[in-house]
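> Sharing a model prediction with you, sequence too.
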Amino acid sequence: MLRHLYAQVLIGLAAGIFVGYFWPHFGVEMKPLGDTFIRLIKMLITLVIFCTVSLGIARMESLKHVGRVGVKTLVYFEAVTTLALVIGLVVANVLRPGDGLNIDPATLDTQAVSHYVSEAHVAASQSFLEEIVPNSVVGAFAHGNLLQVLLFSVLFGVALSIMSRRSRFLSRVIEQSGEALMRIVEMIMRLAPLGAFGAMAFTVGKYGIGTLQQLGLLIVCFYLTSILFIVLVLGTISRWAGVGLWPLLRYLREELLIVLGTSTTESVLPRLMDKLERLGCPKPVVGLVLPTGYSFNLDGAAIYLTMTSLFIAQATNTHLSLLQQLGLLAVLLLTSKGGAGVAGAALVALTATLSTHNIIPVAGITLIIGIDRVLNEVRAIVNMIGNAVATIVVARWEGAFDAEAARKVLAAPRDRRAVNDAMSEPVDSVDARTPPAYAQERPN
């Protein structure tokens, strides 16, 4: 039992909570453990995306598939994130977690939000094209910008596809490099329990139980709304795609626990890509949908943005008419996009939203800074599940997902050690993971 990664991560989380509660100062000092684990994973993410996306596109039967998958992906993202925004807006209006606080915005310390305001201004000054097109390829990889790396990977994959037989050697090198990177990821994942311990000890030690009690209603509302969104919305979509939600969550339980501990979805991106491919999603679909979803399909962040915006309005007695709330929703449709799945990115998006909307006081963000890390734990989990479901849906939409085979994988014996052992073995990325419609002839 203790040999399984999920059991080790659970022990790490429990130990982190215990240490953070009883020895908060020591718990805060454990922060480097969590940060180091995340950095170890992040140093490989861009390279994993490059190998997966470029090789997947190079081996597609037709480049038309690339455009078709991209369009379907963006349509799905826009529909689901809009639904998440609306749900957060409705719940905040019904439960009204900010009522009764009666806070005067003039008494709030605006210095605490100055960092987020400056970052929001920088983000607002950049156009979408400036954000997605890097100044240099090396810079995109060095800064870990997923969108910029994804753009270069797609272009590189298209070039390999056009070169056809002449790109066989280079494709083989990229394939073997990808396999080597995944071996490194598996080695790093052995440190996940330690990373989860450090991150959780820091969270509990830094913010304590008192902060949770002060803004407990907002936390309860957000957690409850997130759970309902997962069960009702993502569960329904998942069943339509032919996969039960509970078996899928059980299949991804180790990744969910790691995200819970580290509060960022980036810590599991390479491993999540590999698991979805093994579930039956084609490599090109996984490579296009999942990294793009880390910026454009943040369901948890969408719920967070609407609920916290209305919470601040209610806490500061700022009345919003129906028209003003619709205006807020329109602003959120833009500002909720572009995050990178990193802890704290949603606070920048919230600051940009309130600054653009110009009705709710931006200083009100100081009310939730103390609990943002707590909110971010479930926010990251919703983001991860939403992107996993999105990948399956787009693969099913493309007619390239065998739901029956996936159900057999999910219904297999629950010995996750066997799955992890299989994940550490090299897998033929076309023959084993990619349906015939997506595969070109393999190089000899």
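Okay, I see it. Please read these numbers as outputs of a predicted model, since none were measured by experiment.
> C-alpha from now on. contacts and neighbour counts both.
Will do.
> To which secondary structure element is residue 346 assigned?
Assigned by DSSP states H and E, residue 346 belongs to helix 345-357.
> buried sites along the host helix or strand of residue 43?
Per DSSP H and E: residue 43 is located in helix 31-58. Neighbour-count burial for helix 31-58, counted by 16 or more other C-alpha atoms under 10 Å, picks out 31, 33-34, 36-38, 40-42, 44-58.
> Packing partners of the helix holding residue 346?
Packing partners of helix 345-357 (3 or more C-alpha pairs under 8 Å, 6 or more residues apart in numbering; DSSP states H and E): helix 114-125, helix 299-315, helix 322-335.
> Residue 410: which of the ones you listed is closest?
Between residue 410 and the helices and strands packed on helix 345-357, the tightest spacing by C-alpha to C-alpha is seen for helix 299-315, at 24.0 Å.
> The closest one relative to helix 345-357, how many degrees between them?
50 degrees (axes from the mean of the first three to the mean of the last three C-alpha atoms, to 10 degrees).
> which strands and helices sit next to the helix holding residue 43?
Going by 3+ C-alpha pairs under 8 Å, 6+ apart, helix 31-58 lies up against helix 146-163, helix 168-189, helix 192-214, helix 269-279, helix 283-296.
> Recalculate using a threshold of 10 Å.
In this structure, helix 31-58 packs against helix 64-95, helix 137-143, helix 146-163, helix 168-189, helix 192-214, helix 253-262, helix 269-279, helix 283-296, with contacts taken as 3 or more C-alpha pairs under 10 Å, 6 or more residues apart in numbering; DSSP states H and E.
> Got another one to weigh against that:
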Amino acid sequence: MQTLKRLLSQIYVQVLIAIVVGALVGLWFPQIGTALKPLADGFIKLIKMLLAPIIFGTVVVGIAKMGDLKAVGRIGVKALVYFEVLSTIALVVGLVVVNVLKPGVGMNIDASNLDGQALAGFTAAAKEQGVVPFLLDIIPTTLVDAFAKGAMLQVILLSVLIGVGVGQMGPRAKPLVEMIDLFLEAIFKVVGMVMRLAPLGAGAGIAFTIGKYGIGALWSLAHLLIALYVTSLFFVLVVLGGVMRSTGLPFFAFLGFIREEIFVVLGTCSTEAVLPRLMQKLEDMGCAKPVVGLVLPTGYTFNADGTCIYLTLATVFVAQATNTHLSLVDQLVILAVLLLTSKGSAGVAGAGFVTLAATLSTLHAVPVSGLVLLLGVDRFLNEARAVTNLIGNSVATVAIAKWDGALDMDKARETLARRPQADAT
């Protein structure tokens, strides 16, 4: 009885139970499941309101205490190089798998008969995106504007600039740094309170997904779903697992360490819902605060491994389903374009789908109307994308910390060696 009570006190167990209950509610009572969406949205909004101050405080305090501008630049360069390499590998893996499994072959869809009105919102958003607007949007209009909009990259830019400025002030800035650090500690206390609602948010998110789209949508595009989930699993175990093992740390123990965050993301389809908690966990594990503050939030924009897998897989799937022939050269061109567009639509709601619409609109090689085929199952596809993105950015933070000498290996090994029952909730 004591063991069961201790097990049920773990958030990841509560979230898992909530996901199962939510799935049953959505399956048996679809109208109730659909009506639960505000609970999931409310939980995500509670977390999002805390993101800007957490990122700001973490980066400013980390850089100010580091006091080395060259180290900040070194970490940033390593992170961007890592993100580009891993994103390219993810795109290539998706492209190879979709050509091997051919999930869209045999569907014989006539693109001219598809109603593209449902795509109007996505294509409009896609037209607004681009590399240049994306880069300019990193600069906030005012100091307060970045926090008001919750724009992650804008907050990071301001945090780096202010952190460098505070670091140059020397000992005089110590009271200010300590005050920000104390404020950050208080914010994390709030995060702990909000995370108690994680089971409610995850269960409501699953109930809404199944209640709105139903199991029938899964069966209709089962080949695509299986292809994406299998590819994502392969990428996580082989590629990300290889990166983690290169740091000298056990990969499966690390997955167990972030299991709560994985389950929450699975239920809510939002990686932002666990960002504050994940930052705190990685610091507790032994990653230096400046590395966590710089790499993890930036990775949410530049290192969407799951989204990259989805982009190449979904693009070729639509071509296969509509009998659109793509030569090797065509696919390589798509790959090259996706290397740019996968970054240019970051921060947009439904970024994966918007990026896909932008890519197809640019190339004209694959009918944009074919995206209608994906609308019914995009939420299910998003679960695989979000979880892969989460694991990818978590591994990236640990790896870059290790390579920069900013990871306490003894502390990391000790943390990962703990039994799940001993973890504090």
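Noted; the coordinates are in hand. None of the values given here were measured: they were computed from a predicted structure.
> Residue 159 of the first structure pairs with which position in the second structure?
Aligned counterpart of residue 159 of the first structure in the second structure: residue 165 (TM-score structural alignment).
> I misspoke; the intended subject was residue 185 of the first structure.
Under TM-score structural alignment, residue 185 of the first structure pairs with residue 191 in the second structure.
> you'd agree its match is up against residue 44?
No. At 11.7 Å, residue 191 of the second structure does not count as touching residue 44 under the criterion of C-alpha atoms under 10 Å.
> Which neighbours do the two have in common?
Any residue near both residue 191 of the second structure and residue 44 by C-alpha atoms under 10 Å, 6 or more residues apart in numbering counts here, and that gives residue 274.
> Please state the offset of stretch 120-132 of the second structure from the chain centre?
20 Å (C-alpha atoms, centre = their mean, to the nearest Å).
> got it, and stretch 190-206 of the first structure?
19 Å.
> now swap in stretch 135-155 of the second structure and tell me
Distance, centroid of stretch 135-155 of the second structure to centroid of chain: 20 Å (C-alpha atoms, centre = their mean).
> What range does that stretch cover in the first structure?
Stretch 135-155 of the second structure maps onto residues 129-149 of the first structure, going by TM-score structural alignment.
> Also stretch 253-271 of the second structure?
The aligned range for stretch 253-271 of the second structure is 247-265, by TM-score structural alignment.
> measure the matching stretch end to end?
Length of stretch 247-265 of the first structure, first residue to last, C-alpha to C-alpha, to the nearest Å: 20 Å.
> which parts of that stretch are buried?
Buried, per 16+ other C-alpha under 10 Å, within stretch 247-265 of the first structure: 248, 251-252, 254-265.
> sorry, back to before: now do the buried residues in the match of stretch 135-155 of the second structure.
So, applying 16+ other C-alpha under 10 Å, buried residues of stretch 129-149 of the first structure: 132, 134, 140, 141, 144, 145, 146, 147, 148, 149.
> Who are the contact partners of the fourth one?
Spelled out, that is residue 141 of the first structure. 43, 44, 45, 46, 47, 50, 134, 148, 149, 152.
> just to revisit the earlier point, just want the angle from the helix holding residue 43 of the first structure to helix 64-95.
140 degrees.
> Check the offset of helix 31-58 of the first structure from the chain's centre.
13 Å.
> With stretch 250-266 of the second structure instead?
14 Å.
> do the same with stretch 387-404 of the first structure
On C-alpha atoms, centre = their mean, the centre of stretch 387-404 of the first structure falls 18 Å from the chain's centre.
> which residues touch residue 242 of the first structure?
Neighbours of residue 242 of the first structure in contact, by C-alpha under 10 Å, 6+ apart: 236, 392, 393, 396, 401, 402, 403, 404, 406, 407.
> Counting neighbours, which of those end up buried?
When the contacts of residue 242 of the first structure are checked against 16+ other C-alpha under 10 Å, the ones flagged as buried are 236, 392, 393, 396, 401, 402, 403, 406, 407.
> so of those, which ones are in helices?
236, 392, 393, 396, 403, 406, 407 (DSSP state H).
> biggest separation within those, which pair?
Farthest pair in these, by C-alpha to C-alpha: 236 and 406, 16.9 Å.
> in the second structure, what residues pair with the helix or strand that residue 409 of the first structure is a member of?
Taking DSSP H and E as the criterion, residue 409 of the first structure maps to helix 403-410. Under TM-score structural alignment, helix 403-410 of the first structure corresponds to residues 409-416 of the second structure.
> what's the answer for stretch 209-228 of the first structure, then?
Going by TM-score structural alignment, stretch 209-228 of the first structure sits over residues 215-234 in the second structure.
> mind checking which of the helices and strands packed on helix 345-357 of the first structure is nearest residue 361 of the first structure?
Among those, helix 299-315 comes nearest to residue 361 of the first structure, with 7.6 Å by C-alpha to C-alpha.
> how far is the closest one from where the chain is centred?
Using C-alpha atoms, centre = their mean, the offset of helix 299-315 of the first structure from its chain centre is 18 Å.
> before we move on, what about stretch 177-197 of the first structure?
18 Å.
> what's the answer for stretch 386-402 of the second structure, then?
Distance of stretch 386-402 of the second structure from the chain centroid (C-alpha atoms, centre = their mean) equals 10 Å.
> Look at the counterpart of residue 63 of the first structure in the second structure and say how many residues are nearby.
In the second structure, the residue matched to residue 63 of the first structure (TM-score structural alignment) is residue 69. Counted with other C-alpha atoms under 10 Å, residues neighbouring residue 69 of the second structure total 15.
> For residue 69 of the second structure, which non-adjacent residue is closest in space?
Excluding the flanking residues, the one nearest residue 69 of the second structure by C-alpha to C-alpha, 6 or more residues apart in numbering is residue 164, at 6.8 Å.
> quick one: the one you found and residue 60 touch, right?
Yes. Using C-alpha under 10 Å, residue 164 of the second structure makes contact with residue 60 at a distance of 7.7 Å.
> Quick check: neighbours shared by the two?
Taking C-alpha under 10 Å, 6+ apart as the contact rule, residue 164 of the second structure and residue 60 both touch 66, 158.
> residue contacts, residue 155 of the second structure?
51-56, 59, 138-140, 143-147, 149, 161, 297.
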